[in-house]
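>>> Quick one, what's the 3D model for this:
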Amino acid sequence: MLKRVLALTLLLALWLTFASAKVSSISGRLSENDIVWPNKLLRDIPIVDPPQRVAGYFKLNRTHDAHMFYFYFQARNNPTTAPVVLWMTGGPGCSSELAVFYENGPYKLNPDNTISETEFGWDVDHNVIFVDQPINTGFSYSKDPRDEVSDEETVAEDMLDFLSEFFEVHSDIVNNDFFVTGESYAGHYVPAVSYRLYRAVELEGFDLNFQGFAIGNGLTNAAIQFGAYADFAYANGILSESLRDSINFWYPLCRFGANLCDSTQWFLPCDIALDICQLTTFERVLNANPGINVYDITKKCDGPLCYDMTQLTDFMNRADVQAALGVDRKWQECSFDVYADFTSDWLRNFDSVIPEMMEDGIRVMIYAGDLDLICNWMGNERWVNKLQWYGSDQWSAVTAKNWSADASPGSNSEASGTVRSLGPLSFVRVFKAGHMVPMDQPRNALKLITSFTRNQSLTLDDLEQEGDQFQETTVMEDEDESGKYMGKDRGQYMHVIRSQAKKTGVAERGARSWGRKDFLRHRDASAAVVGAAM
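Next comes the predicted model:
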């Protein structure tokens, strides 16, 4: 009798395991598996009514054999209304698993190779998508060399292709606010992908509630950012004044080469210019500081990527882990083949597409840990300061204000960093954090991304109100017929635009030729009707 009970118990356990590991969603090109970790790997992960957590593959349309790997983590709180956040790790060629287990994912890898649920993963209040991209990064792969990726145009098209299919399967969150995020080389990915999505929504009828994007310690405008290395190093006491001046003397040569690369996009001048920039600026700082960790100047470099991540490499290549994720491939932190493929892309400038999006109300947050050298906060703030957008004149007068993850009225909490904010743009400096802000300051990182996606001020001052006043003033003062309304009523504006398109039968682009006066007149007339009805 006891043997029968044990046998039935075992069969029931096996049935539950395989039932829970079934493919949860499938389409013609996208397949997903619920992630079911072996019990021996779990420590303190809730097993009662957990949020949906899946891993999957997507077959790209344009390719011969490319399969893009991704995670989808449902929000722990209010998933039906929580914003959707896409995360892309940089490199180029570094995998999303680095972020999932070390930064802003739901899992923490413990010293004994068990996993715990993180307290400050971005999935606490967001539905989060992590993608291994470009192809041949992480678990993404292609056996056909024709599928290799070397430019942002392809990156952007691939992400549009993936998201189109993803939201066909996950139609329950397609109307939720959507944000693109990433760090490091994602300073290229994020603007490129965001702009492609923006154009698809505005001109091609792509159904996506795209609201904004955020870049953490990114490389976005190399021609400007290379010029900050010497000043940042000197300000932090790791470079002499004479060496700083020498580096800055040669920097214009780097800037010329980077601008030439961006304007021509030719392989040879881009490669030569990158070598010149590295030799005349960045490498001279490194030579003056042997063994420095370029991602955190307070630490020493340990390993090829300056952090020892061999534990994660071993973990991701375990048979039981790969079975839980539905993969069967050797995993590596970063692909140096992908890295090499993007050599001619490094010096291209991707801040030029940002102003147009901001003019249509797309929100932008650039944040940076202040201990990072390679994509330091000074260089990032410099390119933000040089953006040519409708608030350029006022931006220079915006002062940095302290923010705190613990801020509350009347409190004297320690500052987590500083923030400058105006209209749709904010620049956030994060104290005591290096290149990977969510790893070094997880609580503060969750605070800043949650405030951003909810369009809330990071400070106790009402910056949001200041931004709205600025936007309204800009609209009312500028009566250019060809302009676009880009204040806090962007949602209403786009609703009006789409309504006009349906009524007149013209394309949405044609409806958007409406001037600012037309929109304001429509808005004021609608307000008058509502007022009369009340």
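>>> Please count neighbours and contacts with C-alpha atoms only from this point.
Noted.
>>> By residue count, which helix of the protein is the longest?
Longest among the helix segments of the chain by residue count, using DSSP state H, is helix 241-264.
>>> And the next helix or strand past it?
Downstream of helix 241-264, the next assigned helix or strand under DSSP states H and E is helix 267-277.
>>> Who are the packing partners of that next one?
helix 241-264 (3 or more C-alpha pairs under 8 Å, 6 or more residues apart in numbering; DSSP states H and E).
>>> Which elements pack onto the helix it packs on?
Helix 241-264 sits against helix 222-225, helix 229-235, helix 267-277, with contacts defined as 3+ C-alpha pairs under 8 Å, 6+ apart.
>>> who touches the first one?
Under the criterion C-alpha atoms under 8 Å, 6 or more residues apart in numbering, residues 219, 254-256, 258-259, 346-349, 375, 378-380, 382-383 lie in contact with helix 222-225.
>>> Can you say which of the helices and strands packed on helix 241-264 is nearest to residue 309?
helix 229-235 (26.4 Å; C-alpha to C-alpha).
>>> circling back to that earlier point, buried subset of the contacts of helix 222-225?
219, 254-255, 258-259, 346-349, 375, 378-380, 383 (16 or more other C-alpha atoms under 10 Å).
>>> and which of the residues you listed is nearest residue 362?
Relative to residue 362, the closest of the buried ones among the contacts of helix 222-225 is residue 383; by C-alpha to C-alpha it sits at 18.3 Å.
>>> For the closest one, what is the enclosing helix or strand?
Using DSSP H and E, the element containing residue 383 is helix 377-385.
>>> this one next, for a side-by-side:
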Amino acid sequence: MELVPRTSPVVLLLLSLLGLSTGAVIDWPAEEGKEVWDYVTVRKDAHMFWWLYYATNPCKNFSELPLVMWLQGGPGGSSTGFGNFEEIGPLDSDLKPRRTTWLQSASLLFVDNPVGTGFSYVNKSGAYAKDLAMVVSDMMILLKTFFDCHKEFQTIPFYIFSESYGGKMAAGIGLELYKAVQQGTIQCNFAGVALGDSWISPINSVLSWGPYLYSVSLLDDQGLAEVSQVAEQVLDAVNKEHYVEATQLWGKAEMLIEQNTDGVNFYNILTKSAPMAAMESSLEFTQSHLVHLYQRHVRHLQQDTLSQLMNGPIRKKLKIIPEDCSWGGQSASVFQNMEGDFMKPVIGIVDELLEAGVNVTVYNGQLDLIVDTMGQEAWMRKLKWAELPKFNQLKWKALYSDPQSSETSAFVKSYKNLAFYWILRAGHMVTISRFVR
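Model prediction:
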């Protein structure tokens, strides 16, 4: 694989997945391009917001480049906010051009899902999604509407990229989209899914937290024993399909880790977590374990500066946001309503994608804890895909972001329609990780 000077490992990953040439430098300044946005009513009282940017490559028309849909985690994290302005969109959170925007390589579709996330909203409390099946059903309505209205994208390769809980949603959405394309109900050129630090099998993450932290001297013997004990309790609840109880125990496991590691950051083990802010009373949480989980896994995606940007200049620019809807205002309810879904594994869905021939790429940051690489490797070993033994027999290959340097940026293993990327010196948010030198 020919690599590009001054290119980060995640950009190399993007280029490799999309089948684009890596023979040209891709750090051009972002140029203002065409963008559109709108709402889709996916169910009664449920309205989903999307924002599309057409690719701005000075050498190619957008029609020559893929379309990438980006799905944020949480659930309750906003793609149009965090993914757009903090990770891969054309502008950063200071509204300055981002030199590493993915728009250089693809058109970008950001969607605030599940309903109630970001600028998406519900009119009644009963309209929130309760599980993955409802999330998928809503997205199918949005994608059908999108491709019917934007026929210029129907033949362009369409990829679903995801992060964290977004990966769980991406797997389910990808499988249903594949079926819809086969049935002819949605017209698009579906090309594959990319699962970044994804919550595919939560129990495998929880079971590996202790050994991972112990191996890097962030737990001692007593701490390892305590974390391992609660992890076994989570496993027992999952095996019994007591998923709400498993969610509660998951929160207990995280609190034990924070106590024993002096506040390790779940998104990058080389840093410490910032103290949690007090929960706003308007969020009306009634279960304390959900308060802590929400603060740890969603609030960091909508810090005050980003919230001020989205509810200020961006809201004014968009012009279609209802007066009584604020960006992130319903995210806590999104998170709370999905409580029974958090700990459910979707390994079987990934198996179905692979058996159907859909391209599946898994990538993970070396320094991530919440979805650590050990856990990712563990659930992948559980796949029943017929080609898995051949995939496992392969040796990984090193990738270098600078051909003049011998420093390894990532490893990759790929066979047929499955690929795995180990991204070194990166945390949970691989696209914005500060690579440790």
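>>> between the helices and strands packed on helix 241-264 of structure 1, which one is nearest to residue 54 of structure 1?
Going by C-alpha to C-alpha, the one of those nearest residue 54 of structure 1 is helix 222-225, 36.1 Å.
>>> Pick out the residue closest to the middle of structure 2.
Central residue of structure 2 (C-alpha atoms, centre = their mean): residue 163, 1.3 Å from the mean position.
>>> Turn the helices and strands packed on helix 241-264 of structure 1 into CSV, columns for mean neighbour count and distance to residue 508 of structure 1.
Output for these, formatted as CSV (neighbours: other C-alpha atoms under 10 Å; distance: least, C-alpha to C-alpha, whole Å):
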stretch, mean neighbour count, distance to residue 508 of structure 1
helix 222-225, 24, 35
helix 229-235, 20, 44
helix 267-277, 18, 37
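>>> Rebuild those helices as a markdown table, extending it with distance to residue 419 of structure 1.
A markdown table is the format used below for these (distance: least, C-alpha to C-alpha, whole Å):
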| stretch | distance to residue 419 of structure 1 |
| --- | --- |
| helix 222-225 | 19 |
| helix 229-235 | 19 |
| helix 267-277 | 30 |
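>>> who wins for proximity to residue 248 of structure 1 among those?
Closest of these to residue 248 of structure 1 is helix 229-235, at 6.8 Å (criterion: C-alpha to C-alpha).
>>> packing partners for the closest one?
Packing contacts for helix 229-235 of structure 1, counted by 3+ C-alpha pairs under 8 Å, 6+ apart, involve helix 241-264, helix 283-287.
>>> One more pass at 10 Å, please.
Counting contacts by 3 or more C-alpha pairs under 10 Å, 6 or more residues apart in numbering; DSSP states H and E, helix 229-235 of structure 1 packs against helix 241-264, helix 283-287, helix 377-385.
>>> contacting residues around it?
The contact list for helix 229-235 of structure 1 (C-alpha atoms under 10 Å, 6 or more residues apart in numbering) reads 228, 236-248, 251, 281-286, 289, 297, 370-379.
>>> residue range for it in structure 2?
Counting by TM-score structural alignment, helix 229-235 of structure 1 falls onto residues 209-215 of structure 2.
>>> Return a selection command, for use in PyMOL, containing the buried ones of the contacts of helix 229-235 of structure 1.
A single PyMOL command suffices to select whichever of the contacts of helix 229-235 of structure 1 are buried according to 16+ other C-alpha under 10 Å:
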select buried, resi 228+238+239+244+247+248+251+281+282+284+285+286+289+297+370+371+372+373+374+375+376+377+378+379
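>>> picking that back up, just tell me what the residue nearest to the centre of structure 2 corresponds to in structure 1.
Match for residue 163 of structure 2 (TM-score structural alignment): residue 183.
>>> State whether its match is indeed within a strand.
Yes. If the criterion is DSSP: H, G, I helix; E, B strand; the rest coil, then residue 183 of structure 1 is within a strand.
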